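Enquirer: Next input, structure requested:
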Amino acid sequence: MRSRKGSSVPPWMLAVAAMISVQLSSSLSVGLIAEVGPAGTAWLRLTMGAIIFLAIARPPLRSVRRNDIPTLLGLGVATGLMTIMFLAAIERIPLGTTVAIEFLGPLTVAAVLSRNRSALAWPALALAGVVLLTEPWQGSIDPLGVLFAAIAAAGWGAYILLTQRIGDRFTGIGALSLTVPVAAVTSAIVGIPQAAGNLSPTVLLGALGVAILMPVLPFILELTALRRMTSTAFGTLMSLEPAFGVLLGLVVLHQQPSVIQFLGITLVVIAGAAAQRGGDRNPPALIEPGISGPATETAITGGSGSKS
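Expert: Prediction:
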């Protein structure tokens, strides 16, 4: 077990690893979507993830205060909505385009919360890259797919803010065993009817695999990163995600980007790399009810806790 200050892994590196895991899961989910639909895939992924979190982490029920409940529920609902809308979008438009549009959520968080005017240059550069990635002048983008991605963007922005609040309140990753089940229940409303009759051992095994890649690994990595970064730095660093989306869309789904889209990738990579500088954050001491003094966080590399 290592303290937060003793962690040797830079927070931006944790965020990048989370992004790769998310996009790999997204690209591998396309086949599952064809079997059980986007909502069904979201429900299966989140349900599998909830089971895993409940198995490896003890829900910190005794540490939950009344004013924590809206944040926990809000994070769960935002996660469920974001997952459904994102998967619905990639069913209709390319993965890289979907991620680029969804990135507008954290981009907005970065721009709104930044107190340094010069820091707005990086979100602006990333936005230019996002425009090049989406190529709106082509006129061939599915409007419904774009709408789904835009709703996912709102969910992602809320996810960043609420995850940081939860990370500041609870040690380890135990809170994930509270929020991910809420996300699973949220997605079940439309996911169960869509998946009903199409479940099989192969589908369930595939859902387990993509659930490990998303939500399990990314949620753990992102929560840990957000405990040590500002929302602005984290949100702008997420500008790397469209690049990973386009790359894995090319490698796994054979979705060939244009030269202009490659230029967009370059812009968002530059913006994301620059944004991580000066993004470290000193989170408040974690004090659980009935315990005096700051709590110690279980490190990803050396503990048995779970992600929240």
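Enquirer: switch to C-alpha atoms for all contacts and neighbour counts from now on
Expert: OK.
Enquirer: If we ignore the residues flanking it in sequence, what's nearest Val180?
Expert: Excluding its sequence neighbours, the residue lying closest to Val180 (C-alpha to C-alpha, 6 or more residues apart in numbering) is Ala50, at 5.2 Å.
Enquirer: Name the secondary structure element that contains the one you found.
Expert: helix 11-56 (DSSP states H and E).
Enquirer: So which elements touch that helix?
Expert: Here helix 11-56 touches helix 69-90, helix 176-195, helix 201-211, helix 217-226, helix 231-237, helix 241-253, going by 3 or more C-alpha pairs under 8 Å, 6 or more residues apart in numbering; DSSP states H and E.
Enquirer: Of those, which is nearest Leu61?
Expert: Nearest to Leu61 among these is helix 176-195; the distance by C-alpha to C-alpha comes to 8.4 Å.
Enquirer: tilt between the closest one and helix 69-90?
Expert: Relative orientation of helix 176-195 and helix 69-90, computed by axes from the mean of the first three to the mean of the last three C-alpha atoms, to 10 degrees: 40 degrees.
Enquirer: what's in contact with helix 176-195?
Expert: Helix 176-195 has contacts (C-alpha atoms under 8 Å, 6 or more residues apart in numbering) with 35-44, 46-47, 49-51, 53-54, 57-59, 72-73, 75-81, 84, 219, 306-308.
Enquirer: Before we compare anything, build this one as well:
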Amino acid sequence: MPAPALFVASGLTQYLGAALAIGLFVQIPAPGVAWLRLVVAAAVLLVWRRPWRLRWTRRDLSVVALFGATLAAMNISFYLAIEHLPLGTAVAIEFVGPVTVAAITGSGWRERAGIGLAAVGVVLLAGVTLSLGSPGAVVGLAWILVAAVCWAGYILLGRKVAIGPDGVTSLSVAMAAGALFFAPLLAARSAPVLGSWGLVGAVVGVAVLSSVIPYGLEQIVLRRVSAATFAVLLAMLPATAAVVGAVVLRQWPHGLDVVGLLLVSGAIALTSVRRRPRVEAIAPA
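Expert: Sure, this is the predicted structure:
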């Protein structure tokens, strides 16, 4: 299968998982769903990658643990955001994190133009959300900005993890560490899942769709595409999320929403085109 088709499949499964998670929020609190996703995905990846076969130094484990805590915080804040915001809007605003990292670490006109486009796009998206008066819009916007900050930290830490001997194996340990870090806060809030096999199946579906399949497909894509192709593919993710939100959740974008999505997508393409295509730059939420 061509790499772009694999990337589209990865994005669709990722946001279909998010759409499925939204349906669970009425039975399990959003942070609980995010934590359960981490637990299940960590279990699957640990069984698959068997990290105990590698030799770990204390420094390696410290970096991976911090990476996992950041990843967990990003997922939890993203789920808290999509409890109040349309999926496409949330994903587009969250891209402020990686665009800002690219703008700060870069030095060319692309980075400066990218952060400008992203800023205008986010203002449009936030303005439309607030003007429509959706309940909890301010709360949702606050949480998605937290997710964007966490995503920036995820990229910076992910670069350190990615240069190790096995990035996916390190990811399995990071997910387990993140789940353990938030367990005292969220394990009790996830208790409703114990009362229904249907909820267990839905949570497993969220974890597989949003974490296991996308991460596996990304490993294939990243070995096939150039940096320029990767940038274009990355810019498709907000649009992919908007399509899933419209089709699955009936969250139809408005005119200015579409303009905002296009501006953010353009910013992603501009700021990504000169970066090496690393796994940590893919949308993880």
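Enquirer: that older thread, okay, the helices and strands packed on helix 11-56 of structure 1, which one's buried deepest?
Expert: Mean neighbour count (mean count of other C-alpha atoms under 10 Å) peaks for helix 231-237 among the helices and strands packed on helix 11-56 of structure 1, with a mean of 28.
Enquirer: which ones are touching the equivalent of the residue nearest to Val180 of structure 1 over in structure 2?
Expert: In structure 2, Ala50 of structure 1 lines up with Ala42, judged by TM-score structural alignment. With contact set as C-alpha under 8 Å, 6+ apart, Ala42 of structure 2 has these partners: Ser172, Val173, Met175, Ala176, Ala179.
Enquirer: what's the counterpart of the fourth one in structure 1?
Expert: If you follow Ala176 of structure 2 across to structure 1 using TM-score structural alignment, you land on Pro181.
Enquirer: Quickly note the distance from its match to Ser21 of structure 1.
Expert: 20 Å (C-alpha to C-alpha, to the nearest Å).
Enquirer: returning to that earlier point: any idea how far the residue nearest to Val180 of structure 1 is from Leu81 of structure 1?
Expert: Computed as C-alpha to C-alpha, the Ala50 of structure 1 to Leu81 of structure 1 distance reads 15 Å.
Enquirer: Over to stretch 76-92 of structure 2 now: how far is its first residue from its last?
Expert: 17 Å.
Enquirer: lining up the contacts of Ala42 of structure 2 with structure 1, which overlap?
Expert: Retained contacts for these in structure 1, judged by both residues aligned by TM-score structural alignment, their matches' C-alpha atoms under 8 Å, are Ser172, Met175, Ala176, Ala179.
Enquirer: re earlier: for the contacts of Ala42 of structure 2, which two are the farthest from each other?
Expert: Farthest apart among the contacts of Ala42 of structure 2 by C-alpha to C-alpha are Ser172 and Ala179. That separation is 10.8 Å.
Enquirer: and stretch 44-51 of structure 2, how far out from the chain's middle?
Expert: Averaging C-alpha positions (C-alpha atoms, centre = their mean, to the nearest Å) puts stretch 44-51 of structure 2 21 Å from its chain's average.
Enquirer: Equivalent analysis for stretch 182-193 of structure 2, please.
Expert: Remark: stretch 182-193 of structure 2 is offset 21 Å from the chain centroid, using C-alpha atoms, centre = their mean.
Enquirer: Span of that stretch from start to end?
Expert: Termini of stretch 182-193 of structure 2 sit 17 Å apart (C-alpha to C-alpha).
Enquirer: now do stretch 130-139 of structure 1
Expert: 16 Å.
Enquirer: for that stretch, which positions count as buried?
Expert: Residues Val130, Val131, Leu132, Leu133, Thr134, Glu135 are the ones in stretch 130-139 of structure 1 that count as buried (16 or more other C-alpha atoms under 10 Å).
Enquirer: aligned partner of Trp197 of structure 2 in structure 1?
Expert: Match for Trp197 of structure 2 (TM-score structural alignment): Pro201.
Enquirer: actually Met74 of structure 2, not the one I typed
Expert: Mapped onto structure 1 by TM-score structural alignment, Met74 of structure 2 lines up with Met82.
Enquirer: how close does that match sit to Ala50 of structure 1?
Expert: Distance, Met82 of structure 1 to Ala50 of structure 1, by C-alpha to C-alpha: 16 Å.
Enquirer: Which residues are in contact with Trp110 of structure 1?
Expert: Let me fix one detail, which is that residue 110 of structure 1 is Ala and not Trp. Pro123, Ser231, Thr232, Ala233, Phe234, Gly235, Thr236.
Enquirer: Report the mean deviation for stretch 150-157 of structure 2 after fitting onto structure 1.
Expert: Aligned to structure 1 and superposed, stretch 150-157 of structure 2 gives a mean residue distance of 1.4 Å (mean C-alpha distance after the TM-score superposition for structure 1).
Enquirer: which among the kept ones among the contacts of Ala42 of structure 2 gets closest to Leu6 of structure 2?
Expert: Ser172 (21.8 Å).
Enquirer: Show residues contacting stretch 247-265 of structure 1.
Expert: By C-alpha under 8 Å, 6+ apart, the list of residues contacting stretch 247-265 of structure 1 reads 23-24, 27-28, 94-96, 128-135, 242-243, 246.
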